[in-house]
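> sequence? don't have it. structure:
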């Protein structure tokens, strides 16, 4: 690996656009809460903690590979505000596309990162808020009206979409090929409880079509972490009918958190002109070993359809690690291709900027300042 990639943030690397993330928590955390947010759980000897000790420890004035206990003690000593400032300001991220759950602090995150923020609207929350103001038959028009005025938002997301599963395997479509008629949507809302709608693909399908018809980029999560920290995954192939039906609408669909189905998601991006996918969460979880995921995605996906994301949530370490390891992973893959004369340096540099920044700027309509 060239010396310029040994730095966490090479001087000549463009500032990243983080295409999907969440704000950090501003309060001090117990060690148990920190471990839970890191996703370590009982597996403290994992690549995520190896990466934490290697890359985050020096930012907190510790030696690289410092023991985890020493890292946690230093984190407590500095306090959450200083840890957030150090890690976020050194991540090399210029824009954050932020999904803002309760309990997080968007403004504190942007200040610490010295980055532009772009809010994401959760479609389910938007619809729920409107349903408190209008009767079910009027919901469709109310949602469309609200979406037509949401010109400041970078994207919308179906945060609650789930793939029905049996034994952990996908057993049905997350989104369908045809939305309900407005009258049928009113009937659905009027005869079901929110908990029932949360598991109903018809509900999510209607919201997704409404967003895309309004010209808004749509984020579709393929991976989630349940309360105990146990992940569930959606099968990207189940989205094919939906993607077929929405391609002509032209608005981008961004498949987020596609690992371990990233290769299938990459093929979908190659097959449908409006489909994008992110490279992110797996980077912070897999350390340098996740460079192979970058290679596997590049194998199939069009270069213009890849975006970076951290899926950082709560911890500044998420944001920092994902950014550092993304640059190292992409840099390693492209350097190897240049050395083998598979691509020239100019193409490598153009691809680096595209995946790091330009693709997301275009997909989300962010405008350019970098």
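Perfect, thanks for sending it. Since this is a predicted model, take the numbers as computed values, not measurements.
> make it CA atoms for all contacts and neighbour counts henceforth
Noted.
> Now do the buried residues in the one helix or strand residue 359 maps to.
Taking DSSP states H and E as the criterion, residue 359 maps to helix 359-364. Using 16 or more other CA atoms under 10 Å as the test for burial, helix 359-364 gives 359, 360, 361, 363, 364.
> Go through the residues you listed and say which is closest to residue 189.
Residue 189 lies nearest to residue 364 out of these, by CA to CA, at 30.3 Å.
> Export the buried residues of helix 359-364 as TSV, with columns for distance to residue 154.
Formatted as TSV, the buried residues of helix 359-364 follow (distance: CA to CA, whole Å):
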residue	distance to residue 154
359	13
360	10
361	10
363	9
364	5
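> Let me know the closest of these to residue 245.
Nearest to residue 245 among the buried residues of helix 359-364: residue 363, at 19.2 Å, using CA to CA.
> ok, structure two:
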């Protein structure tokens, strides 16, 4: 691999992972590991190891388990089990070179490490991101009258974000309704009527009016808002999660809160457009990076940075469940961004001092600017 000053700088940089999840706390057999290796469901006769991310795990994670590169899946999993989950997790998290994790705690179908446990294992600092849909669903489960829903939800969210270490909120509207929503703040009667139907039917929050209300409540809170966009599991209707569907809402919310577009693939160019024309919009290509691996990370980042202002790109892994994803996300980001910037330096399209500044901004400085971690400590 070609190296240069930018590679050296990014290889040694301490990162801020502005959006991730916890790691499974127990040992994993092959079916359990493979279920976490894919955003879909494993198919009979087709192993998730035979995917770009599966190949990347065997290539780039095996050496951290004292195995040769490209170790076969069975050998890899046997060695992982021999070391045990705590030791494997420690190795992968240490290898990320991450100083700060911002952890979404709103999705835990299996037991995961808490932000504090993640930080302790990685010798880092962790902050929490509150998932708004989880708060709304907890309010509904506790019991609330439709005409009191809006006030009760707001009070519950305000209580959640007052907890020590909370730096942002997140919405998974992409999974529930998509973004082709009426951008206008819903009226009180509209919210009450929508709550009446949702509370009677139960289930996940997927009412368009209540999702709009949730997004506008986030604006009122004043904290950065993370929005899942693009690639996700089979609940996503991909054509409805193009972030440009948010354009009218972004016009209406201009001058309010930072909006962080997460993941973005295959809409990284559309997201880049939004960062270029809206002061409050930022992006990352987390989740994408570990799924494409270091081999394609540079290409994804190149498209994201075609027009994105350099102070608008952040790093995230969006690692969930497998500590391998934390490692792959960081490695893919470092190698991909370094290759892209070094190429521009070598072509005299970018000075080396500018390239080093951009690398430092994306690796952590931009996240510090948005989240103001010292105020949440």
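Perfect, thanks for sending it. Just so you know, these numbers come straight off a predicted model, no measurement behind them.
> just to revisit the earlier point, wait, which of the buried residues of helix 359-364 of structure 1 is closest to residue 317 of structure 1?
Of all those, residue 360 has the smallest distance to residue 317 of structure 1: 22.3 Å, by CA to CA.
> Look up how far residue 313 of structure 2 lies from the equivalent of the closest one over in structure 2.
For residue 360 of structure 1, the aligned position in structure 2 is residue 367, judged by TM-score structural alignment. Using CA to CA, to the nearest Å, residue 367 of structure 2 is found at 9 Å from residue 313 of structure 2.
> next helix or strand past the helix or strand residue 81 of structure 1 falls within?
Using DSSP H and E, residue 81 of structure 1 maps to helix 80-89. Per DSSP H and E, the first helix or strand lying C-terminal to helix 80-89 of structure 1 is strand 93-98.
> so that following strand corresponds to what in structure 2?
Residue span in structure 2 matched to strand 93-98 of structure 1, by TM-score structural alignment: 98-103.
> mean deviation of the matching stretch from structure 1?
Compared with structure 1 after fitting, stretch 98-103 of structure 2 has a mean deviation of 0.9 Å; criterion: mean CA distance after the TM-score superposition for structure 1.
> sorry, back to before: and which of the buried residues of helix 359-364 of structure 1 is nearest residue 77 of structure 1?
Of the buried residues of helix 359-364 of structure 1, the one sitting nearest to residue 77 of structure 1 (CA to CA) turns out to be residue 360, at 36.9 Å.
> Wait, the closest one touches residue 307, no?
Yes - contact criterion CA atoms under 8 Å: residue 360 of structure 1 and residue 307 qualify, at 5.8 Å.
> shared neighbours, these two?
17, 19 (CA atoms under 8 Å, 6 or more residues apart in numbering).
> Quick one: list the elements packing against the helix holding residue 359 of structure 1.
Judged by 3 or more CA pairs under 8 Å, 6 or more residues apart in numbering; DSSP states H and E, helix 359-364 of structure 1 is in contact with strand 16-21, strand 306-308.
> average offset between the last one and structure 2?
It refers to strand 306-308 of structure 1. Mean deviation for strand 306-308 of structure 1: 0.8 Å (mean CA distance after the TM-score superposition for structure 1).
> Which part of structure 2 matches that strand?
Taken onto structure 2 by TM-score structural alignment, strand 306-308 of structure 1 occupies residues 313-315 there.
> Could you check how far that stretch is from the centre of its chain?
10 Å (CA atoms, centre = their mean, to the nearest Å).
> Could you do stretch 79-98 of structure 1 as well?
16 Å.
> mean deviation of the helix holding residue 359 of structure 1 from structure 2?
With mean CA distance after the TM-score superposition for structure 1, helix 359-364 of structure 1 averages 1.4 Å from its match.
> Mind listing residues that contact that helix?
17, 19, 154-155, 217, 252, 304-308, 366-368.
> and residue 209 of structure 2, which of the three is it?
Three-state call for residue 209 of structure 2 (DSSP: H, G, I helix; E, B strand; the rest coil): helix.
> how many neighbours does it have?
Residues lying near residue 209 of structure 2 (other CA atoms under 10 Å) number 21.
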